[in-house]
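J.: no FASTA, just this:
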């Protein structure tokens, strides 16, 4: 079976996005940062469970920590005006 090709014709399509359930994001805050008194730069939502946490650009990097704990592969920016999604497994935008 041939690998499915992405829009740019080079990278294989990320099958993780095909397996995502419909989720409602949690509150627009990083609970871990709040508990530590830290600020965040960008919030990400886990597209598997809806957990909201800070990005790698933030001091805590709690979204990646959530991935390491749960193996939930794909996050999206928690901003209605963007369609940006990141797959931790493939290490790229999907």
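T.: Here it is on my side, so go on. The shown structure was predicted, so the numbers you read here are calculated from the model rather than taken from an experiment.
J.: When you work out contacts or count neighbours from here on, use the C-alpha atoms and nothing else.
T.: Will do.
J.: count of residues packed around residue 92?
T.: Residue 92 sits with 12 neighbouring residues when counted by other Cα atoms under 10 Å.
J.: what's the spacing between it and residue 34?
T.: Distance, residue 92 to residue 34, using Cα to Cα, to the nearest Å: 28 Å.
J.: same question, residue 54
T.: On the measure of Cα to Cα, residue 54 and residue 34 end up 11 Å apart.
J.: Going by how many neighbours each has, rank those two and give me the top one.
T.: residue 54 (29 against 11).
J.: Quick one: residues contacting that one.
T.: 29, 30, 33, 40, 41, 42, 43, 44, 60, 61, 62, 63 (Cα atoms under 8 Å, 6 or more residues apart in numbering).
J.: Narrow those to those in helices?
T.: 33, 62, 63 (DSSP state H).
J.: before we go on, here's another structure to hold up against the first:
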């Protein structure tokens, strides 16, 4: 049976991206592979295929569990706690 996310109601807010790139990578001059946006605060971080893995680091620092792809043409959300697509 597939895991279902129970965090949407409490953690998904109406947010806009804080930046047009990974917030941490922009500060350090690093590059990223793909971008993810936190649906609780609008933080933009890089994906797990990027060196910084800043989207996941943001989750660990804040416990904001739900991200969505910030890539053009992609329309999906992910819950880090339940380890599942939404």
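T.: That came through fine. The shown structure was predicted, so the numbers you read here are calculated from the model rather than taken from an experiment.
J.: ok, of the ones in helices among the contacts of residue 54 of structure 1, which come out buried?
T.: 33, 62, 63 (16 or more other Cα atoms under 10 Å).
J.: Return the closest of those with respect to residue 75 of structure 1.
T.: Closest approach to residue 75 of structure 1 among these (Cα to Cα): residue 63, at 8.0 Å.
J.: The closest one is in contact with residue 50, isn't it?
T.: No: taking Cα atoms under 8 Å as the definition, residue 63 of structure 1 is not a contact partner of residue 50, at 11.1 Å.
J.: helix or strand for the most centrally placed residue in structure 1, which one?
T.: Centroid-nearest residue in structure 1, with Cα atoms, centre = their mean: residue 75, separated by 1.4 Å. Secondary structure from DSSP states H and E places residue 75 of structure 1 in strand 74-77.
J.: so how much does that strand differ from structure 2 once superposed?
T.: Compared with structure 2 after fitting, strand 74-77 of structure 1 deviates on average by 0.4 Å (mean Cα distance after the TM-score superposition for structure 1).
J.: okay, and that strand goes to which residues in structure 2?
T.: The counterpart of strand 74-77 of structure 1 in structure 2, using TM-score structural alignment, spans residues 66-69.
J.: which residues make contact with the matching stretch from outside it?
T.: Contacts for stretch 66-69 of structure 2 (Cα under 8 Å, 6+ apart): 7-8, 11-12, 35-40, 55, 75-80.
J.: Tell me which entries of those lie within strands.
T.: Members of the contacts of stretch 66-69 of structure 2 lying in strands (criterion: DSSP state E): 35, 36, 37, 38, 77, 78, 79.
J.: ok, of those residues, which come out buried?
T.: 35, 36, 37, 38, 77, 78, 79.
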